[in-house]
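1. could you work out the structure for the sequence below:
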Amino acid sequence: MRHTLSVLVENKPGILTRVAGLFARRGYNIESLAVGETDNPSISRMTIVVDGDGKIIEQVTKQLHKLIDVLKIQDITDEPSVDRELVLIKVNADATTRSEIMQIVEIFRAHIVDLGRNSLIIEITGDQNKIEAICTSLRPFGVRELARTGRISMMRGSK
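-> Presented below is the predicted three-dimensional model:
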């Protein structure tokens, strides 16, 4: 099962390396990792998606707590939360297919951010299902390149 961990850390050099190394040393694969400053510039939020059962997540959480710069860890997998990813997709788009691609872009509320002679770059944000759906819809046109951020998540409500 995929788990989403929200980890608050002190914004110091090397913390990302220490956290990623912790997973690597134990042989756990990080499915997704996104890091950025919070409203407090001295604190960063890491959103880590890792595949594993409850026992693995418990072990990883205990190991993360041992790192000095880790302030707070939450497994928000089963909590009400908002998840988003950002994807840039470059697709083949000649004169005959461009209008059809633009209709797909409109349906998914995506944006065309670059127009080339034979290609388009499309930007889309959304949850994993939305991202997978637009990628599936655009695949028949020929995806030249795809860049995808990691998942970011935030719990709903005032917690």
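
2. hey, let's count contacts and neighbours off CA atoms from now on
-> OK.

3. which ones are touching residue 69?
-> Contact partners of residue 69, counting by Cα atoms under 8 Å, 6 or more residues apart in numbering, are 9-10, 12, 15.

4. nearest to residue 70, of those residues?
-> Nearest to residue 70 among these is residue 9, at 4.4 Å by Cα to Cα.

5. from residue 8, how far off is the closest residue in space to the closest one that isn't next to it in sequence?
-> Excluding the flanking residues, the one nearest residue 9 by Cα to Cα, 6 or more residues apart in numbering is residue 70, at 4.4 Å. Taking Cα to Cα, to the nearest Å as the measure, residue 70 falls 6 Å from residue 8.

6. next up, for comparison:
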Amino acid sequence: MKRVITVTVINQSGVLNRVTGLLMKRQFNIESITVGHTEKAGMSKMTFVVNVEDEQKVEQLTKQLQKQIDVIKVNDITDKAIVMRELALVKVISPPHLRSEMNSIIEPFRATVIDTAKNVITYQVTGNPEKIEAFIDLLRPYGIKDLTRTGATAFVRETQKPQSTQLSILQ
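-> Now for the predicted structure:
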């Protein structure tokens, strides 16, 4: 099961290494990690997407992370109503005679063309990770020359829905 964990930390040298080291010691496979500044100076937020099979291991991990000296706050936000986004840059082989066809495919994803060459187009797309996967799958038959993804970043929505509704949205 995928879990989304956010960690607010004091922004200083070595904190990322200490936090990821703790995840490694507990044998969590990090699927995605993003780190960036917050609205408060000197603070950063890390967003981890990890695969975990044992719920007790997640609880143990959050408690151990909270004990770290540079860690201000730890939240497992998986079961909450959240906003999650990712950015992908996809360089696709695109001979001129296929461009209109490809543009019609990318239009529903609200992707943008950020670079063009004779036989290659680079698209930028943002959205939840499932949307990014669907976008990549549609472009794969054309020939993906290069691909990079930022990893997911997320936070809790201000308005929370009842628990039963949230679980069906995340699955």
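
7. got the contacts of residue 69 of structure 1 as TSV, with secondary structure, neighbour count and distance to residue 101 of structure 1 columns?
-> Shown next, in TSV, are those (DSSP: H, G, I helix; E, B strand; the rest coil; neighbours: other Cα atoms under 10 Å; distance: Cα to Cα, whole Å):
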residue	secondary structure	neighbour count	distance to residue 101 of structure 1
9	strand	24	41
10	strand	18	43
12	coil	11	43
15	helix	17	42
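
8. out of the residues you listed, the closest to residue 105 of structure 1 would be?
-> Set against residue 105 of structure 1, the nearest of the contacts of residue 69 of structure 1 by Cα to Cα is residue 9 (36.9 Å).

9. rewinding a little: what sits against the residue nearest to residue 9 of structure 1?
-> 7-10, 64.

10. now do residue 2 of structure 1
-> Contacts of residue 2 of structure 1 by Cα under 8 Å, 6+ apart are 49-52, 77.

11. of these - the most surrounded one?
-> For the contacts of residue 2 of structure 1, counting by other Cα atoms under 10 Å, the largest number of neighbours falls to residue 49: 23 neighbours.

12. residue 34 is in contact with that residue, correct?
-> No: here residue 49 of structure 1 lies out of contact with residue 34, judged by Cα atoms under 8 Å, at a distance of 9.1 Å.

13. overlap of the contact sets of these two?
-> The contact sets of residue 49 of structure 1 and residue 34 overlap at residue 151 (Cα under 8 Å, 6+ apart).

14. identify the residue spatially nearest to residue 72 of structure 1, adjacent ones excluded.
-> Leaving aside its sequence neighbours, residue 72 of structure 1 sits nearest to residue 8 (Cα to Cα, 6+ apart; 5.1 Å).

15. that neighbour: how many residues sit nearby?
-> Other residues within reach of residue 8 of structure 1, judged by other Cα under 10 Å, total 21.

16. residue 22 of structure 1 versus that one, what's the distance?
-> Distance of residue 8 of structure 1 to residue 22 of structure 1, given as Cα to Cα: 16 Å.

17. repeat that for residue 75 of structure 1.
-> Taking Cα to Cα, one finds residue 75 of structure 1 at 17 Å from residue 22 of structure 1.

18. kindly report the same for residue 83 of structure 1.
-> 24 Å.

19. which stretches of structure 1 form helices?
-> Remark: helices assigned in structure 1 by DSSP state H are 15-25, 54-66, 98-107, 128-138.

20. right, so of those helices, which gets closest to residue 42 of structure 1?
-> helix 15-25 (12.5 Å).

21. show me what contacts residue 68 of structure 2?
-> Counting by Cα under 8 Å, 6+ apart, residue 68 of structure 2 has no contacts.

22. in structure 2, which strand has the most residues?
-> The longest strand of structure 2 (DSSP state E) is strand 82-93.

23. just give me the mean distance for that one relative to structure 1.
-> Here the mean offset of strand 82-93 of structure 2 against structure 1 after fitting is 0.4 Å, by mean Cα distance after the TM-score superposition for structure 1.
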